[in-house]
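A.B. asks: Okay, predicted coordinates and the sequence, questions at the end:
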Amino acid sequence: MKQMSLHGRTVLITGATDGMGHRLAELAAEAGATVLLHGRDAAKLGKTEGRVRAKASGGGVRTYRADLSDLEEVRALGEELNAREPHLDVLVNNAVVGGGADTSRREVSAQGHELRFAVNTLAPALLTRLLEPLLSAAAAARVVNVASMGQAPFDLDDLMFERGYEGVEAYCRSKLALIAHTFSAAARLRERGTTVNAIHPAHLMDTSIVRESGFAPAVGVDHGAEPTLRLVADPALEAVTGRYFDRFDDAEAHSQAYDTEARERLEERLADLLGGHGF
């Protein structure tokens, strides 16, 4: 992959203390970005900050702690970023909850929402909305939503998967909902000059989430970090928005993501679920 510069640009990466998020943060720092690291564990954030700072090429490194399974902490994170940062050039919504070690166990968030939907769909939708002022203050800002080729239709009458629960399917439903929301957010933010795209970075990367879910890792995290960095940094993609990428390729997501009625209903549900938190 060609070398790309991020000098003078500020990049926020959620879920940056492990796996692909950690490697993406290193690559962004090497490319000259000021990197904002998000994580939920203060000790891991401190270690990650040191490693990323060692890779820095002209930009700074700052940390932000929040548990994205708690919408109140997502809101607090948004408020802290808006207070501390003058602008934000790139938001990478990377934090994720996988299928889980026991896929029959349905877990819930602090607000009682199904955990995978809460972290993988609700949190990035809310954080993006909260950070719109910072994104609008930057020239040609970008939002990159880390999705998955694992996609399953979400049930608009059972978004919280209370019937027939299974963890991997819950993960796949949440990722398709994220892609559908990506397309809606792209249309809404186009006039502000902010692009919004989704990406499947790589299949079965060597991460704790893949191993916890019982899958054998097939590729290293660089395999996913490099195509994600392209969406973050490539000047050729500056005006590209509302797309789903399978690594480096502009690809087709599951057909439900292109269903206008399904997307409108999903946005209505997101507004209901997130309205009290600043959406």
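C.D. replies: Thanks, I have it.
A.B. asks: switch to C-alpha atoms for all contacts and neighbour counts from now on
C.D. replies: Noted.
A.B. asks: So which residues of the stretch 1-150 of the chain form helices?
C.D. replies: In the stretch 1-150 of the chain, the helices defined using DSSP state H, counting those that start in this stretch lie at 19-30, 42-55, 71-84, 115-117, 123-130, 132-136.
A.B. asks: tell me, what residue is most central in this protein?
C.D. replies: Centroid check for the chain by C-alpha atoms, centre = their mean gives Asn93 as the closest residue, at 1.8 Å.
A.B. asks: okay, how far is it across stretch 250-270, tip to tip?
C.D. replies: 26 Å (C-alpha to C-alpha, to the nearest Å).
A.B. asks: okay, now the one to match up with it:
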Amino acid sequence: MATLLITGATSGLGRYLAFELVRGGHVVLAHGRDEKRTDALVEELRATGGRAEGFVADLASLEQVRDLGARVAAAHPELDVLVNNAGVGTGAPGTGRELSADGHELRFAVDLLAPVALTRALLPTLQANSPSRVVNCGSLGQAPLDFDDLEFTNDYSGTEAYCRAKFALAAHTFALARKLTGTGIHVNVIHPATYMDTAMVREAGVGPLNTVEDGAAGVLALAVGELGGEATAGFFDGEQPTLANAETYDREVQDRLEAELDRILGP
């Protein structure tokens, strides 16, 4: 049985994943931004007979992201799966450019910097428990980065910002997988489903096309090792392997992105 940290576990896809995993006998470490909602989720999970623990952090703060990683590693040195599920969507129609606690563009901060920083904080723990897995929840909606305006200060669009962040998350996943070759840590990225019935989709004014149950199947299979086997650096559309935007595989793009991440987060 695995010990998994799921970010954004108090609603939507993350909540569904948490219940499915505890029912399967796994230990779920449920991250949430709100303490009351996180505590309530853990109580519900335990009421099913599952093993669960809550961890609270605002992923728009890099200090809190790193603290989350440190607390999880200290409390659960057996951690062997990280599911980076939490994210910020495109925003409500007409939403302007928003900033994180650290002054970064919000979608860039939560959808890219937070999972990168959390993964880095937990890599020693994951390697100690290899074979282990990192599952990054991405999107088929991807738009190449503008390295001259990485945090989108000009002609801002929430939809474009989201797609750029998901492009960057895929490119980072592939670069990280290459770096971790031989460590036993398998790193993959998945588009769970298109327009799932989640708060971020409803906020954008889009009618849902899929349920969170539809989106959960591939994420669950990747998280417990039933999908992809020993694969790493994979991109999945649900349960089907597919390809990300062609530019995410460009080594020059990956290397430039990793250099920028090191500049912002530290090596």
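C.D. replies: Yes, it's here. Keep in mind that this is a model prediction, so the values were computed, not measured.
A.B. asks: Find me the equivalent region of stretch 85-92 of the second structure in the first structure.
C.D. replies: Using TM-score structural alignment, stretch 85-92 of the second structure lines up with residues 94-101 of the first structure.
A.B. asks: That stretch: which residues count as buried?
C.D. replies: Buried residues in stretch 94-101 of the first structure, defined by neighbour count with 16 or more other C-alpha atoms under 10 Å: Asn94, Ala95, Val96, Val97, Gly98, Gly99, Gly100.
A.B. asks: could I get these as CSV with distance to Glu238 of the first structure?
C.D. replies: Shown next, in CSV, are the buried residues of stretch 94-101 of the first structure (distance: C-alpha to C-alpha, whole Å):
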residue, distance to Glu238 of the first structure
Asn94, 20
Ala95, 24
Val96, 26
Val97, 29
Gly98, 30
Gly99, 33
Gly100, 36
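A.B. asks: What strand or helix carries Ile190 of the second structure?
C.D. replies: In the assignment (DSSP states H and E), Ile190 of the second structure maps to strand 185-191.
A.B. asks: Against the first structure, what's the mean shift for the next helix or strand along the chain from that strand, could you check?
C.D. replies: Proceeding N to C from strand 185-191 of the second structure, the next assigned helix or strand is helix 199-203, under DSSP H and E. Mean deviation of helix 199-203 of the second structure relative to the first structure after superposition (mean C-alpha distance after the TM-score superposition for the first structure): 0.4 Å.
A.B. asks: So which other helices or strands are in contact with whatever helix or strand comes next after helix 199-203 of the second structure?
C.D. replies: Using DSSP H and E, the helix or strand that follows helix 199-203 of the second structure in sequence is helix 212-223. Here helix 212-223 of the second structure touches helix 12-23, strand 81-84, strand 132-137, going by 3 or more C-alpha pairs under 8 Å, 6 or more residues apart in numbering; DSSP states H and E.
A.B. asks: The first structure: matching residues for helix 212-223 of the second structure?
C.D. replies: The aligned range for helix 212-223 of the second structure is 221-232, by TM-score structural alignment.
A.B. asks: In the matching stretch, which residues are buried?
C.D. replies: Val221, Asp222, His223, Gly224, Ala225, Glu226, Pro227, Thr228, Leu229, Arg230, Leu231, Val232.
A.B. asks: Okay, the second one and Asp102 of the first structure: tell me how far apart.
C.D. replies: Here Asp222 of the first structure is placed at a distance of 28 Å from Asp102 of the first structure (C-alpha to C-alpha).
A.B. asks: Repeat that for Ser109 of the first structure.
C.D. replies: For Ser109 of the first structure, the distance to Asp102 of the first structure - C-alpha to C-alpha - is 17 Å.
A.B. asks: same check, this time on Ala251 of the first structure
C.D. replies: Relative to Asp102 of the first structure, Ala251 of the first structure is positioned 31 Å away (C-alpha to C-alpha).
A.B. asks: Tell me which residues are up against the match of stretch 85-92 of the second structure.
C.D. replies: 13-16, 21, 68, 115-116, 119-120, 145-146, 167-171, 209-210, 212-214 (C-alpha atoms under 8 Å, 6 or more residues apart in numbering).
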